[in-house]
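Visitor: what shape does this take:
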Amino acid sequence: MRHLLKKLLPSVAVALTVTSSSLPMPARAQTYPIDCAILLCLSGGWPASVPCARARAEFIRRITPWPVEPPLQIWRCPMGASYKTSPSSNSVDRIYEAFFQDNSTGPRQSYPAGGAATPIEAAWRTPEAPNDLVLADRALQLVQDRADIDISGPEFNFVRSIRVFDVRYARQHESGRDGDCNRSAIVVLGTYGTQGDFSWQRSSITALPEAHVGLERWGEHCPGIYHRSVFVDWRDYEGNYGFEQVNY
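Guide: Prediction:
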């Protein structure tokens, strides 16, 4: 399992080409969800290939203001299930399989075995009460803003490692009257939850990673500084560190 992605990643371009060749000509412009490519390529440290180059370009475009978007939107990559009763022991395989599955009839669903439950009924059920239907608003509760399979296992830690630091502004300058050093900044941090859900929270200059550049003299005497940037970092499937910074 640990070496599965390492083995498969060099074949990303082949996988996407095979998928493309099975589609009618008018549909080839949208041969695969870009977030599936981002997911797979990011996990392997962005291996050299045309699909991974395109995926990385989109990954960076999303953090280029304005607005700042989640660089990986895993909920846009259909990986074949919208309901799981237990963690999958083969979740990494699903990343790769997402490139090959037949989407002509919609994404496949996984729902509780046994009984006469339909896929819609299964989607209404909850882990706490698997035999009861959740009929609150009589509407199908679709998976939104998170992965459509269980990605809580350690093989998907690379998703949760992604951090987005949005330095909306950082200003340091001396006051003209008394020579005091005035500092002000707004920094927000975007992180991914257990199932790939993305959220923002307040952060600070001191929380910025060492790889971030532009604020090295912050807090030292009082050199004039005005800085705005978006910094994203991550660790791939093997734990290797990577980052990108966009100044604006």
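Visitor: drop to CA atoms for contacts and neighbour counts, all remaining ones
Guide: OK.
Visitor: in this protein, which helix is the longest?
Guide: The longest helix of the chain (DSSP state H) is helix 50-61.
Visitor: how about that helix: buried residues?
Guide: Across helix 50-61, burial judged by 16 or more other CA atoms under 10 Å covers 51, 52, 53, 55, 56, 58, 59, 60.
Visitor: need those residues in TSV (columns: distance to residue 210).
Guide: Compiled in TSV, those are given as follows (distance: CA to CA, whole Å):
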residue	distance to residue 210
51	30
52	26
53	26
55	25
56	22
58	24
59	21
60	19
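Visitor: just the closest of those to residue 232, please.
Guide: Each of these was checked against residue 232 using CA to CA; the closest is residue 60, at 8.8 Å.
Visitor: show me what the helix or strand harbouring residue 16 is packed against.
Guide: Secondary structure assigned from DSSP states H and E places residue 16 in helix 12-21. Contact here means 3 or more CA pairs under 8 Å, 6 or more residues apart in numbering; DSSP states H and E; on that basis helix 12-21 packs against helix 50-61.
Visitor: what sits against the closest residue in space to residue 12 that isn't next to it in sequence?
Guide: What sits nearest to residue 12 in space, not counting adjacent residues and going by CA to CA, 6 or more residues apart in numbering, is residue 51, at 7.1 Å. With contacts taken as CA atoms under 8 Å, 6 or more residues apart in numbering, residue 51 has the following neighbours: 12, 13, 16, 37.
Visitor: can I get those in CSV including neighbour count and distance to residue 92?
Guide: Shown next, in CSV, are the contacts of residue 51 (neighbours: other CA atoms under 10 Å; distance: CA to CA, whole Å):
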residue, neighbour count, distance to residue 92
12, 21, 14
13, 16, 18
16, 16, 17
37, 27, 14
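Visitor: how about the strands of the protein, start to end?
Guide: When secondary structure is read from DSSP state E, the chain shows strands at 163-174, 181-192, 198-203, 225-235, 241-247.
Visitor: show me the one of these that comes nearest residue 123.
Guide: Where the strands of the chain are weighed against each other on CA to CA, the nearest is strand 198-203, at 21.9 Å.
Visitor: second chain to compare with the first, below:
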Amino acid sequence: MERLEAIKRSSANPIPELPSDDTTEPLLVDVAISTEAIQAFHGQSGDSFQATPISVDLSSPDFDVVRSIRVWDVRHYSYRRHSREGDCERSLDLVVGSYGDHASFQWSDHAPAPIPAWLPLGNRCEPPSYFRGVGVEWTDTFGFSDYELIRY
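Guide: Predicted coordinates for the structure are as follows:
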């Protein structure tokens, strides 16, 4: 709760207070909507129906956490010697995903920053280095950075 209160105090848009009355029963609502109703709302019918994209503005400082997310997809990495007397050769297939100001996620083959030290991309020929995996890094609302790494 202390952490949530700290987030609330530092937020540009304070979070409304939660009700303190413990006797309040939660209200459960079942909602269903048909494709026909969605089509009628958009004035479209049949096979020509296309959902209207929703634009979300993440440009305010409250969404720094979302914009800080980076997904590092190392599809292939190797650092090895191809022949007994040959030079070490590095092969890297890497894409980085991130969120823009309008909640759009995009992949790029150009890293927005240097490759993080937590990605285990070795640089020794003996023994050879190989790696495949996905890493996600972020910075939380308190400015602490962290990551999660999955090898495959």
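Visitor: coming back round to it: closest to residue 104 of the first structure out of the contacts of residue 51 of the first structure?
Guide: Out of these, the member with the shortest distance to residue 104 of the first structure (by CA to CA) is residue 16, at 16.3 Å.
Visitor: any idea how far residue 58 of the first structure is from that closest one?
Guide: Remark: distance between residue 16 of the first structure and residue 58 of the first structure (CA to CA, to the nearest Å) = 17 Å.
Visitor: follow-up on the earlier one: quick one, which of the strands of the first structure is nearest to residue 124 of the first structure?
Guide: Closest among these, using CA to CA: strand 198-203, at 23.2 Å.
Visitor: give me the mean deviation of the closest one from the second structure.
Guide: After superposition onto the second structure, the average distance of strand 198-203 of the first structure to its aligned residues comes to 1.0 Å, using mean CA distance after the TM-score superposition for the first structure.
Visitor: name the helices or strands packed onto that strand?
Guide: Under the contact definition 3+ CA pairs under 8 Å, 6+ apart, strand 198-203 of the first structure sits against strand 181-192.
Visitor: tally of neighbours for residue 73 of the second structure?
Guide: The number of residues packed near residue 73 of the second structure is 20, by other CA atoms under 10 Å.
Visitor: same question for residue 41 of the first structure.
Guide: Neighbouring residues of residue 41 of the first structure were enumerated by other CA under 10 Å; the total is 24.
Visitor: next, the angle helix 50-61 makes with the helix holding residue 16 of the first structure.
Guide: Orientation of helix 12-21 of the first structure against helix 50-61 (axes from the mean of the first three to the mean of the last three CA atoms, to 10 degrees) gives an angle of 100 degrees.
Visitor: buried residues in helix 12-21 of the first structure?
Guide: In helix 12-21 of the first structure, residues buried by neighbour count (16+ other CA under 10 Å) are 12, 13, 15, 16, 17, 19, 20.
Visitor: residue 95 of the first structure: neighbour count?
Guide: Considering only other CA under 10 Å, residue 95 of the first structure is surrounded by 20 other residues.
Visitor: would you confirm that it contacts residue 36?
Guide: Yes - checked against CA atoms under 8 Å, the pair residue 95 of the first structure and residue 36 is within contact range at 7.3 Å.
Visitor: so for these two, which residues contact both of them?
Guide: When contacts are counted by CA under 8 Å, 6+ apart, residue 95 of the first structure and residue 36 are jointly contacted by no residue.
Visitor: now tabulate the strands of the first structure in a markdown table and tack on distance to residue 3 of the first structure.
Guide: What follows is these, written out as a markdown table (distance: least, CA to CA, whole Å):
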| stretch | distance to residue 3 of the first structure |
| --- | --- |
| strand 163-174 | 25 |
| strand 181-192 | 24 |
| strand 198-203 | 27 |
| strand 225-235 | 16 |
| strand 241-247 | 18 |
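Visitor: so who does the residue located most distally from the centre of the second structure touch?
Guide: In terms of distance from the mean C-alpha position of the second structure, residue 85 ranks first, at 42.8 Å (CA atoms, centre = their mean). Going by CA under 8 Å, 6+ apart, residue 85 of the second structure touches no other residue.
Visitor: what's the counterpart of it in the first structure?
Guide: In the first structure, the residue paired with residue 85 of the second structure according to TM-score structural alignment is residue 178.
Visitor: separation between that match and residue 172 of the first structure?
Guide: When distance is defined by CA to CA, residue 178 of the first structure is 15 Å away from residue 172 of the first structure.
Visitor: swap in residue 196 of the first structure?
Guide: As defined by CA to CA, residue 196 of the first structure lies at a distance of 36 Å from residue 172 of the first structure.
Visitor: which one's more surrounded, the two?
Guide: For residue 196 of the first structure versus residue 172, the count of surrounding residues by other CA under 10 Å is larger for residue 196: 24 against 21.
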